[in-house]
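Undergrad: Okay, predicted coordinates and the sequence, questions at the end:
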Amino acid sequence: RLQGDQAAKLVGYMRDGEFLDSATERVTVEAVTFNAQRNVFAVFAFSFDWQTDGKIAWEYEIQSVAVDVYPEPARLAIEVLCVVFLLLNCLSEIYDILECVRKFRVKEYLGSVWNWIDWAHFCLMWAGWGLWVQHARAAAAFDMRPAYRVLAAPASETRARFFKTDPAEEAALLGMVAAVRRLADGLAAYSIVTSICVVLFVLRVLKNLDFQPRMGLVTRTLATAWSDLVHFFGLFAVVFFGYACVGNLLFGHQYESMHTLNHACQFLALSLLAFDPNGMWVQMRHAASNWAMQLYVWSWILLAFFILLNIFLAILVEGYMAVKHDTERARGVPEDLADLLAHEAR
């Protein structure tokens, strides 16, 4: 409920009280908005960092969360069905373990990477459902007042104290903001877990399609080229990490994209996918000698892009050709489906 002149006075009071001075390193501004039509809250956090070179770097974080987690009853029914299928899948995997124990094939079961992927998927799925239940219960218990009268009415206070607050109302507002942030953090954690579950589910689908020669091209190609890929990634890691260290030493003192080793690794990875000299050429040229910059950039492009990436593609193509040669006369999915339908028709 602050007006522009009141907000300016508030900043002035913060300076007079030495909450803001020359030693201030960061100022964070937080706000919560509510969309009544969508029943969605959004938490905004804007941070301003005073850097040693005089610049003010700013960053923001936005999280949104819907309080009504079940706008349609059908969603709850679908979730219950998914839990039932997950339980059946876990029981089927437990049955496979018991069969391996009975046939003394436990070592073979534990030696399969795909079985570990299955159990990782199961564990993350149950963890995701646990997070969702926790989030749904917190959303159901969430309550918000129509208004929070934190500031005292200007008409009943002197002009020098128009920032006076009601402690009870202020505590209620801060509690509501904290509850919204907890809901947003819980939903973010749930989204991360479910995203990993989707990736693992895709891997499991590829594993289950491996029985069909034509549909198993991806998994069989990777299995054929596995040994060469391991050696390649070891070599690539040495080159990649070495160039990241050199980039941090040469340009990290001025170029923000390489001011830490982590940022240098991200820059090199992105430069392989989308090399954009307009965004880095001038800054890198002023951060180090021109000949050093030229040698670094062009040697990285030559070694990483033209040599290492092409070796990587050659390994995959060689593995694919070997698998393709073995499955040239294999039956495809349409032929298998036609035989299945013909058999059922009899």
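TA: Sure, I can see it. From a predicted model like this one, the values you see are computed outputs, not experimental measurements.

Undergrad: only C-alpha atoms for contact and neighbour calcs from this point on.
TA: Noted.

Undergrad: ok, residue 201 to residue 207 distance?
TA: Noted for residue 201: a distance of 10 Å to residue 207, by CA to CA, to the nearest Å.

Undergrad: For the two, indicate the residue with more neighbours.
TA: A count of neighbours by other CA atoms under 10 Å puts residue 207 above the other of residue 201 and residue 207, at 19 against 16.

Undergrad: Let me see the contact set for the more buried one.
TA: 114, 216, 219 (CA atoms under 8 Å, 6 or more residues apart in numbering).

Undergrad: so what's the closest residue in space to residue 169 that isn't next to it in sequence up against?
TA: In this structure, residue 169 finds its nearest non-sequential neighbour in residue 150, 5.1 Å apart by CA to CA, 6 or more residues apart in numbering. By CA under 8 Å, 6+ apart, the residues touching residue 150 are 165-167, 169-170, 173.

Undergrad: okay, now the one to match up with it:
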Amino acid sequence: MQAGGVCDRCNFCIVDKLNSYNGICPIDKCPGSGGYPECINATTFLGRITDKCSDSYDFEVWKFGAQGKSPTIIPAFTPKLREVTPYNRMVGAVVVSQRRRKKQTCIPNLIRNDIKRYTESVAAGVSCPSTQGYDGTPYGYDPTFMPFSGIYNGKLRPEEFYAPSERYTLVDANGHSSLSYPKGFFPHQYNQNRLDLNMDGMLSPSELQADKLTPVSKNNSQIVSSSVNTFKLYFDERLTQKQADAMVQFAKDGKFIDSQTSDVTVELVTFNAVHGLFAYVQIFFTWDSSGNIGWNYQLDTFDIDGILYPNAFTIFLMIFVLLCLCLNCFMEIQDVLTQARKFSLKEYILDPFNWIDWLHFTFMWGSIITWAFLFNVASRFSINEYYPILFYGPKYSNSTRRQSFFEAPVAANKPAQARFFRTLNQPEYDFLVFINEMQELASAVRIYSGFAGVSVVLFIFRLLKSLHFQERMGMVTRTIHLAAVDLFHFVLLFIIVLIGYAIVGYFLFGQEYEGMKDFSSSAKTLAIFLVSIDTTQFYASMQHAGGDVSLQIFLWSYLFIAYFILVNIFLAILVDAYATVKEGTDNASGLLTELSSIIFHGIKRQLPLGARFISDQRFKSLLAKAKNRVDSKNQIKQNVNKLMSNRKAILVPGNLQIDKHTLQRILRNNSGSVHPEDNYLSFQGFDDEAIFELIERYGTDISTFQEQKNRDLKEFISLENMRRLVAMNLVQNEIHEDQKEILQYLRDLAKTKVVSEAEGGRAAARRESESQVAIGSLSLTILSASNLPKMDVIRKSDPYCVAYVDGEVRQEIFMTET
């Protein structure tokens, strides 16, 4: 209280002058209002105190310490043991980082005028996130000076902690501006200590006058480029639970997260001294423009000492692997050169297992290179004893800054009473450099682990390839090789089905079910359905998004096609191929049998069997000697070229073929010098090797054409034989019809003649019977008939037998059935 009973200026002004009473006190906090007592003249109370209070007292320092030694007014800082979990100590601080999108209007993105008017109906309009970088403008509020906040402190004044440029400005209807709440959050590059020259935690009037004259950015040596325009909150290891809760309340009430938030990352580093392991944890929160907040996390652990100082066994393994890799690469290069000399380089390239070999070499060398990079990063790694990032007040007593007896001093061993997240520039820079080193280490470890992991998988594939020579141990590779064509077409069919259902799933359920929010997520979810279906993870969301009927049709049709049909087709392809391979290896020797034969062979080599046994090595040497007695390599090459050239020819329009001999005759018969008039070049100086090279370059293997020609000829002959059989059949049908007509004519003629003869015969018989007497009887038995001619062309023959008695009248007496 000042003389005359006038209140001092209140320390909790919200807006200077705007909310003041007589330019001194806020209206709602004046004496007698707002729950505060009226101003009382303290002279009456001070008069009752006989002892005079003083701000300073004389005393001898040596009574409280060793004489001649300066006393410790403020104890030195000692790092606290902050364990996140047992044995895992927090390093430095927990960092919460935010990047903010710039604002831009959404109106240009809209087409309909009524929607534009609706969007513009709100006072500030609707802002859309910009993709042009991030916003580094200070924002938010310091809730220490906001009466509604739980951490509001009415005894503090904003001008003691914030410069005018660090506070919001309000303009009234008359155009008068007034300072309002201070801003709460500042980007990394902003220097929050720029005006506090003596670093006592408060701003004096003389320091405030330098507001517009002092740069707002830190020195370049204290700025981490990757953190520019990033707003960071630090919770260092000195905080108590109560202090940390107050700082969380500060971030909440101060609007740390608002509509411009793009992403928030929480970072934490721990160290486990038991195992010597650092752990780097990152938790990511991402604000989508659709309103969804996605999250993810990443945990990386690494042993710095294990990287820099490996044990003897690890060093031995590393050297052994490196030597094996060099030897293997050398042998593979020799194999390539051998295939090139044999003119089989194309077959070598088309072999998929050779691609696996080179892919394995690539990842192995990648593992070595990334390990060297990891070693280099680990060698540059360093850590400080502690990181006092947050500003904890002055480093000395500030009693001289107190303006009145009742004003609480800012203590050096306590956090700041306002501006909680103010940091010290150099410790913050050191800690961010440490965090960047942790990120670089984590990235190097992930890359190295990726290369090493893929190398192990490819090594397994190469091991399976190396076992291909043994029929029983190579059943996996033989099965895959036999089923390769069917598997390729199956994969194409499966991809078609998966793409179709992924598109349908995205359109039906993507607006609500996160697993199908885009095409790639939908495809992954459908692939997971084939392995595991947990209805609790997707059923409710998909049912709400697309309806129960759509879900049932989509789900069961996909399971029927993809699971019950395609998966079983896949298994059937493998089982069928395996059955074929297994059938071919039933009589093959097993691995143990072959190993035992090799062992017995080695034993026989050591025994004195003489001429009774020829070892494999001896047999190989004999073959090598026989090989040395044959033609030279050039002769062999010429013979091979000759044999191969006979199979190739140059095809020209008109279905003409030019083989080696024809090409030799064309080139050498027309040899001579260059003739400018016809632009003809002599080939006289080229030998058979050059002609063979031309055949190889432009020739085509005519054996395939000859085989095709033979197949065409066989097909033509088959068609010609069929045509002749059809023609013969038609002729036989015509002959058969003619035979039927002739036979019918003969039957008619025979009936006419038989009737006349029968009438004459009966008359003669009557006359003879009248004149003759029977002299005996004749018995006839018909047994069989053979070698009868085939009278029908198509049907089987139906022969019959007719018996006659010769006499004066030839009479038919019996006829068998057909």
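TA: Great, that's in hand. This one's a predicted model, so the numbers in the text were calculated from it and none came from an experiment.

Undergrad: Can you pull the TM-score for these?
TA: The TM-score (TM-score structural alignment, normalised by the length of structure 1) is 0.93; 346 aligned residues with a CA RMSD of 2.1 Å.

Undergrad: What's the residue nearest to residue 169 of structure 1 aligned with over in structure 2?
TA: In structure 2, the residue paired with residue 150 of structure 1 according to TM-score structural alignment is residue 389.

Undergrad: picking up where we left off before, export the contacts of residue 207 of structure 1 as TSV, with columns for neighbour count and distance to residue 18 of structure 1.
TA: Output for those, formatted as TSV (neighbours: other CA atoms under 10 Å; distance: CA to CA, whole Å):
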residue	neighbour count	distance to residue 18 of structure 1
114	15	60
216	17	67
219	16	63
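
Undergrad: what's the burial count for the aligned partner of residue 571 of structure 2 in structure 1?
TA: The alignment partner of residue 571 of structure 2 in structure 1, by TM-score structural alignment, is residue 313. By other CA under 10 Å, the residues close to residue 313 of structure 1 number 11.

Undergrad: which position in structure 2 aligns with residue 216 of structure 1?
TA: In structure 2, residue 216 of structure 1 lands on residue 474 (TM-score structural alignment).

Undergrad: Let me know how buried the closest residue in space to its match that isn't next to it in sequence is, in neighbour terms.
TA: Spatially, and ignoring its direct neighbours in sequence, residue 474 of structure 2 is nearest to residue 468 (4.0 Å; CA to CA, 6+ apart). Using other CA under 10 Å, residue 468 of structure 2 has 16 other residues around it.

Undergrad: now swap in residue 539 of structure 2 and tell me
TA: Residue 539 of structure 2: 16 neighbours (other CA under 10 Å).

Undergrad: okay, now residue 441 of structure 2: neighbour count?
TA: So residue 441 of structure 2, with other CA under 10 Å, has 25 neighbours.

Undergrad: quick one: contacts for it?
TA: 374, 377-378.

Undergrad: which of those residues still touch in structure 1?
TA: Using both residues aligned by TM-score structural alignment, their matches' CA atoms under 8 Å, structure 1 keeps these contacts from the contacts of residue 441 of structure 2: 374, 377-378.

Undergrad: Name the surrounding residues that touch stretch 253-273 of structure 1.
TA: 240-241, 244-245, 247-248, 251-252, 283-284, 287, 301, 304-305.

Undergrad: Report the aligned residue range of structure 2 for that stretch.
TA: Counting by TM-score structural alignment, stretch 253-273 of structure 1 corresponds to residues 511-531.

Undergrad: what residue of structure 1 matches up with residue 553 of structure 2?
TA: With TM-score structural alignment as the criterion, residue 553 of structure 2 lines up with residue 295 in structure 1.

Undergrad: Now do that match against residue 310 of structure 1, distance only.
TA: For residue 295 of structure 1, the distance to residue 310 of structure 1 - CA to CA - is 21 Å.

Undergrad: what does residue 264 of structure 1 give?
TA: For residue 264 of structure 1, the distance to residue 310 of structure 1 - CA to CA - is 23 Å.

Undergrad: what about the two, which has more around it?
TA: residue 264 (26 against 12).

Undergrad: Helix, strand or coil: sort out that one for me.
TA: Per DSSP: H, G, I helix; E, B strand; the rest coil, the secondary structure class of residue 264 of structure 1 is helix.

Undergrad: about what we covered before: which residues sit against the host helix or strand of the match of residue 571 of structure 2?
TA: Using DSSP states H and E, residue 313 of structure 1 sits within helix 309-326. Identification of contacts with helix 309-326 of structure 1 by CA under 8 Å, 6+ apart yields 217, 220-222, 224-225, 228-229, 232.
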